[in-house]
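J.: kindly return the folded structure for what I paste below:
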Amino acid sequence: MNKHIAIIQHVPHEGPGRFLHLLREAGCRLSFYDLSKLLETPEPDSFDGCIVMGGPDSANDDTPKMRRMRAFTETVLEAGKPYLGICLGMQLLGRAAGGQVIRAPQKETGCLDEQGAPWRVHLNADGREDPVTSRLDASFPIFHLHGETVLPNENIRVLGEGTSCRVQIIRVGARAYGFQGHPEMTRTLFDLWKEKEPWMKHVQSRDFLRLEAAYISVVRNLIHGWLDLPGNN
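T.: Next up, the predicted model:
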């Protein structure tokens, strides 16, 4: 497989994590863009697919970075290129499709909810039939770090749902996907976020380690399904 995947970061510490190993394992060529260092995004005709990572910004921010990212996401949609947005990347996709990004009814952080149970995503009927998300279990645990959510419109197909924040996985058109959670998490990212993110202070490494095998299964099936999309080759 010789696909060229562009990876867009908003801050250095929210990188591709486990995506990196899986994409390299699949033989993909990778290019990296960190908008906190250089306000640059690639042209859609220069890559086969793109992954847009999370970050502390809001998709609603009136900043050069977010204006650039909103325009980039719109051009990727117009070009019909495969897109995978994580957290902020999903919210940018939602805005580009005409939805709204609003304050979440509850901040979702770390591995566990307020009752001490793992945060979970539940596929709905559309998600169970989708060519990418149908490769995932009907219900699976996810790592979270967000305070905003997408309010979908008729252009946005919701594929996965949560209990506190309903919209967890979206699809726009045939090839653009968004995940509110962080399937890319690794032990290295976890430790880095503990250092960098104030919301992570209460999150325990033992909970991450207990769920790590399940997280790995999710991200592996997600990436394989996404890479198999028509047009992502």
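J.: going by C-alpha atoms from here, please, whenever you check contacts or count neighbours.
T.: Noted.
J.: which strand runs longest in the protein?
T.: Assignment by DSSP state E gives strand 100-110 as the longest strand of the chain.
J.: just the element for the closest residue to residue 42 other than its chain neighbours, please.
T.: Using CA to CA, 6 or more residues apart in numbering and skipping the chain neighbours, the partner closest in space to residue 42 is residue 6 (7.7 Å). If you go by DSSP states H and E, residue 6 is part of strand 4-9.
J.: what's in contact with that strand?
T.: 15-16, 28-36, 41-42, 47-55 (CA atoms under 8 Å, 6 or more residues apart in numbering).
J.: could you also give me the structure for this next sequence, so I can compare it with the first?
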Amino acid sequence: MHVHLLQHSPHLGPARIGDWLDSMGHSHTVFHLDQGELPPRPGEGDALIVLDAPEDVPPADWARGERKLIERTLDGHKPLLGIGHGAKQIAEALGATISRGTLAETGWQTVTLAEASPFDLPERFEAFTWHREIFGLPEDALPLGGSAASPLQGFAWDAGRVVGLLCHLEATAESVTAMLDHLPRPAGDAESPHGQDREAMLDDPKRFDRLAPLLDRLLTQWLRTAPA
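T.: Predicted structure coming up:
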């Protein structure tokens, strides 16, 4: 299987996703939209992943082409996964509302799985977060679950073929360090009780190790929806 990934910042890359795809025998191509690369055509590739982007960034030249590709993929039969910005774009394309949350959420947060959640994940787990904006649950979608600051940390639509994640299961110590070094923190992070400082985010490397099996379970479940 060949997976296409859309990247919007040199500091918000695939992180552990690329290694997972390689280990499972899947090939992949990263399209660096922030560097002027055009997104792939809708009929190309076997699955699409739309990565995160910095919040509060004005619409860029790539925004229209990306939105069209998302809409065409929603209308098709190929797996579609969005993380952060990608999840918000998918949710909006499905008619959900995007809004600024009451509080920013950064660092490690406990996510509790929703009763109706279709995700193959533990009932409670830690995930990395970096956002202020949130989205509503699209019609006919099932919720992943939520944290104290964000009741909806993700959703699945069309029997799990389409997945949106607000949290970051793909995070590594290296990817988080890049975010901390180069990206502005989400608006209101300094005042939020759900914001962590750099030391708290990076002090326990085992937290990143514990994300790996969660990402594996989620991506495996997601790619099972690909047409035979």
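J.: what would you report as the TM-score here?
T.: The TM-score (TM-score structural alignment, normalised by the length of structure 2) is 0.87; 217 aligned residues with a CA RMSD of 2.0 Å.
J.: that older thread, show me what the next helix or strand after the longest strand of structure 1 is packed against.
T.: In the C-terminal direction, the helix or strand that comes right after strand 100-110 of structure 1 (DSSP H and E) is strand 120-123. For strand 120-123 of structure 1, the packing partners by 3 or more CA pairs under 8 Å, 6 or more residues apart in numbering; DSSP states H and E come out as strand 139-141, strand 156-161.
J.: so the shortest one matches what in structure 2?
T.: What it means is strand 139-141 of structure 1. Under TM-score structural alignment, strand 139-141 of structure 1 corresponds to residues 124-126 of structure 2.
J.: could you pull out the helices for structure 1?
T.: Secondary structure of structure 1 (DSSP state H): helices at 18-25, 64-79, 88-96, 125-129, 187-196, 205-227.
J.: nearest residue to the middle of structure 2?
T.: Nearest to the mean C-alpha position of structure 2, by CA atoms, centre = their mean, lies residue 83 at 1.3 Å.
J.: any idea what residue 174 of structure 2 aligns with in structure 1?
T.: Correspondence of residue 174 of structure 2 to structure 1, assessed by TM-score structural alignment: residue 188.
J.: return the distance of that match relative to residue 105 of structure 1.
T.: From residue 188 of structure 1 across to residue 105 of structure 1, the span is 29 Å (CA to CA, to the nearest Å).
J.: neighbours of residue 67 of structure 2, how many?
T.: Residues lying near residue 67 of structure 2 (other CA atoms under 10 Å) number 16.
J.: mind listing what the residue mapped onto it from structure 1 touches?
T.: By TM-score structural alignment, residue 67 of structure 2 lines up with residue 70 in structure 1. Residues in contact with residue 70 of structure 1 (CA under 8 Å, 6+ apart) are 59, 92, 95, 96.
J.: relative to residue 225 of structure 1, how far out is the third one?
T.: This points to residue 95 of structure 1. As judged by CA to CA, residue 95 of structure 1 and residue 225 of structure 1 stand 24 Å apart.
J.: more neighbours: which of the two?
T.: The neighbour comparison of residue 95 of structure 1 against residue 225 (other CA under 10 Å) goes to residue 95, with 21 against 17.
J.: with adjacent residues omitted, what lies nearest to the aligned partner of the more buried one in structure 2?
T.: In structure 2, the residue matched to residue 95 of structure 1 (TM-score structural alignment) is residue 92. Of all residues not flanking residue 92 of structure 2 in the chain, residue 98 sits nearest, at 6.6 Å (CA to CA, 6+ apart).
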